[in-house]
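> structure of the sequence below:
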Amino acid sequence: MTDNNSLQAWVSLWRAPGIGCQAFHKLLAHFGDPTAVLNANSSQLEKAGLSRKQSDAITSISLDAAKPDMLWLEKEDHHLITFLDDDYPPLLKQISAAPPLLYVHGNTQLLSDPQIAIVGSRTPTPNGAHNAFEFAKHFANMGLCVTSGLAMGIDGEAHKGALADGGVTIAVTATGLDRVYPAKHRQLAYQIVEQGAMVSENPIGTTPRAQNFPRRNRIISGLSHGSLVVEAAQRSGSLITADYANEQGRMVFAIPGSIHNPLARGCHKLIRQGAKLVETANDVMEDLAGQIDLEILTQDTPKADANAAAETPEIERNDDNSRLLAAMGYEPVSIDQLVIQTGLTPASLSSMLLVMELQGLIASNGRGSYTRLGE
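Predicted coordinates:
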């Protein structure tokens, strides 16, 4: 582990304006360590391939710039891992533009454990949220660490699913670790630190900035053997994660959905591009087993889009209930359509739909539309 004096040099260099991952690694290769970089003059820095602006930024560095980070490091379970440390995660070290520094709050050993990334929409359907939770729970029970980005929606459900039975999860954030974003996930962040780890490449004090969110996705995929996309629009951060995974030579998995669901279109696009279509958790485990020597269980595993009803009490099976379920099919359908198809009155139909929703047999999509969940 790097000592505090050296860490201060690492942090100071990382905070220098205009010094990103590429420039930092170039300097490491040339000088060996950040202390030597900070002791170099402008001529030496420019010979290492830096621009005049970059070299001026480094020669004007004050070690006081690292003070917030060093104070943060003094607190319990706060860690800084440098690219040259033995406990820097090996999978992440393989990617291009690997972060020179990792800020970690929690268990650093998890960073090198087998991981599966689960990502998706910030505004998922009930099916999507359910799938993220159940798949993450299953993966965690199989010994995998579930990695995601702490965002609302699929990310949050993935973290919660991993934690549900005492599993572990890693949240990669786009801010400094002195803050939680979104604030609604503050309690979830506390749980993640207790059972897993929060990770960031961003210095302490970094606020939410739009450009940092796509960049952090390379870390989510880079830490993981594969990335599972649960729901995603055609333009979304989840597809950026999948693109990074492809570039990094990691596996990409995608859960298909209804052709009427706009949040399924990103997954369908990935499948057309070669991502593995996933219907059950074993579809993922089979591909991961060869890499991480996990035993494949033959028991029932979470199924995409059709799992909720299996664990909920059945409603009374009278003719009206059966006719309603049959009329719903497995595509989103409006109340007006159901009135026409079943012959039931709007009042009776609304009452039945409410009961079925409470029992987990159907899900409301909003605006008077419903989707059947079970078989």
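> only C-alpha atoms from now on, for both contacts and neighbour counts.
Will do.
> now do the contacts for the nearest residue to residue 369 once chain neighbours are set aside.
In this structure, residue 369 finds its nearest non-sequential neighbour in residue 334, 4.3 Å apart by C-alpha to C-alpha, 6 or more residues apart in numbering. Residues in contact with residue 334, defined by C-alpha atoms under 8 Å, 6 or more residues apart in numbering, are 368, 369, 370.
> is it true that residue 100 touches residue 21?
Yes - with contact defined as C-alpha atoms under 8 Å, residue 100 reaches residue 21; the gap is 6.5 Å.
> more neighbours: which of the two?
residue 100 (21 against 16; other C-alpha atoms under 10 Å).
> roughly how far does the closest residue to the more buried one other than its chain neighbours sit from residue 29?
Nearest non-adjacent residue to residue 100, counting by C-alpha to C-alpha, 6+ apart: residue 83, 5.0 Å away. Remark: distance between residue 83 and residue 29 (C-alpha to C-alpha, to the nearest Å) = 12 Å.
> alongside the first, I'd like the structure of this one:
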Amino acid sequence: MDNNIYWLWFTNIKGLGYRRRRFLLETFLSPEAIFLLEDRVLLDFLESNRMGAAGLEEELKRSKQNLAAVERYHGGLLEQGIRTLSLEDPEYPRELREIHAPPHVLYLRGTWPKADLRVGIVGSRRSTQYGRQTARILGKELAKRGVCVVSGMAVGIDGEAHWGALEGGGETVAVLGSGVLECYPPSNRNLMERIIGQGAVLSEEPVHAKPVPGLFPKRNRIISGLCRGLVVVEAAHKSGSLITAHDALEQGRDVFAVPGRWNDAQSEGANRLIQAGAKMVLGVEDILEELGIGAGKQGENSEKIEKTLDEREKMVYSCMSLEPIFLDRILSITGLQIGDLMLCLMQLELKALVEALPNRYYVRCP
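So this is what the prediction gives:
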């Protein structure tokens, strides 16, 4: 019988939590060996090692009798394009296998990335435009360098990092705090389908598991565990992204953070990470250099852009950044007349270099 059947049986025994499963695997080595044990032997073994076996006897008996149903369930998963990767599977990510508490089974939709190097990008759901654009640029530039971008598919920073990777023509992996057949948030349905087509969506939870709060801290260790490095873009003082950063440090991963304004609550967590020793990210080159990847000619695009602009457009463009700037501020910096400035901004918009925002704000396009 396919080993995946035994793994699915083992990880879906009600009342047999992760700690007891790990203890049994360390002793008996495989779910198949555990399945072949007599129920009484298994229960006595747990009791004698103070692991507790209350309420398991009936569940063990019932689950073993229903192994054929587990086999049918596995077949149904395959028909829906869902694969299972167990700890024994050669395709199970090596980096994840080495963490303190690796998932015993992963459910996966899509194709596992070919890229050997993976970097996580996480951050606030209540992100600013600056944070979202930064995440998108980092995701795009890393993907163009052949780096797989890993995140959690949440609104805000996570979603933008995925979109950036997709725009960069690279691979991306979304680790869910729900089952892989549950899209959360529902507004990211299109993003989820794009990720499945250009990477993978995965979870350790049963495929129909709903996104409840307790599952998100659990999934954070998987995001960091899959990666060589983790980048935090905008995180409040008590953010889930800081839990992921803590997991990354415990797993021996490189931790990066994008700085923000000192008085911005959404950047307090990231700023404090830098204060505590995280690598400051001022551009994708900082990540590539730390991970030992050649940064290449990162300035080429800027040079090409500069050649397409006249002197006034260059002056206006140089005022712009990923943070919105008020029209009056641009007037003050450049000293241009309002008519000349509006003409320059219109030309920059037509060249897809600048975007006009509500209330007379402008921002540089990523």
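> ok so, going back, tell me how many other residues surround the counterpart of the residue nearest to residue 100 of structure 1 in structure 2.
Alignment note: residue 83 of structure 1 maps to residue 87 in structure 2; criterion TM-score structural alignment. Neighbour count for residue 87 of structure 2, taken as other C-alpha under 10 Å: 18.
> check contacts around the counterpart of residue 117 of structure 1 in structure 2.
Taking TM-score structural alignment, residue 117 of structure 1 has residue 120 as its aligned residue in structure 2. Residues counted as contacts of residue 120 of structure 2 (C-alpha under 8 Å, 6+ apart) are 149, 150, 151, 223, 224, 227, 229, 230, 231.
> now these as CSV including distance to residue 143 of structure 2 and secondary structure?
CSV is the format used below for the contacts of residue 120 of structure 2 (distance: C-alpha to C-alpha, whole Å; DSSP: H, G, I helix; E, B strand; the rest coil):
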residue, distance to residue 143 of structure 2, secondary structure
149, 7, strand
150, 11, strand
151, 13, strand
223, 17, helix
224, 18, helix
227, 14, coil
229, 14, strand
230, 15, strand
231, 14, strand
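> name the element residue 105 of structure 1 belongs to?
Using DSSP states H and E, residue 105 of structure 1 sits within strand 101-106.
> check the mean deviation of that strand from structure 2.
Overlaying structure 2 shows strand 101-106 of structure 1 at a mean distance of 0.8 Å from the equivalent residues (mean C-alpha distance after the TM-score superposition for structure 1).
> matching residues in structure 2 for that strand?
Using TM-score structural alignment, strand 101-106 of structure 1 pairs with 105-110 in structure 2.
> would you map the strands across the stretch 151-300 of structure 2?
For the stretch 151-300 of structure 2, the strands defined by DSSP state E, counting those that start in this stretch cover 172-175, 199-203, 229-233, 254-258, 279-280.
> mean per-residue distance, the first one versus structure 1.
For strand 172-175 of structure 2, the mean distance from the matching residues in structure 1 following superposition reads 0.4 Å, by mean C-alpha distance after the TM-score superposition for structure 1.
> so what touches that strand?
113, 148-153, 162, 165-166, 195, 198-203, 219, 222-223.
> tell me how far the residue nearest to residue 100 of structure 1 lies from residue 310 of structure 1.
47 Å.
> contacts for the match of strand 101-106 of structure 1 next, please.
By C-alpha under 8 Å, 6+ apart, stretch 105-110 of structure 2 touches 7-8, 11, 81-87, 180, 195-207.
> ok, now with 6 Å
Stretch 105-110 of structure 2 has contacts (C-alpha atoms under 6 Å, 6 or more residues apart in numbering) with 82, 83, 84, 85, 86, 196, 199, 200, 201, 202, 203, 204.
> from these, which is closest to residue 307 of structure 2?
Comparing these against residue 307 of structure 2 with C-alpha to C-alpha places residue 199 closest, at 36.0 Å.
> from residue 111 of structure 2, how far off is that closest one?
From residue 199 of structure 2 to residue 111 of structure 2 the distance is 5 Å (C-alpha to C-alpha).
> before we move on, what about residue 135 of structure 2?
23 Å.
> between these two, which one's more packed in?
residue 135 (31 against 19).
> quick one: contacts for that one?
Residue 135 of structure 2 touches 157, 160, 161, counting by C-alpha under 6 Å, 6+ apart.
> export the residues you listed as JSON lines, with columns for neighbour count.
Output for the contacts of residue 135 of structure 2, formatted as JSON lines (neighbours: other C-alpha atoms under 10 Å):
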{"residue": "157", "neighbour count": "31"}
{"residue": "160", "neighbour count": "27"}
{"residue": "161", "neighbour count": "33"}
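> thank you, goodbye.
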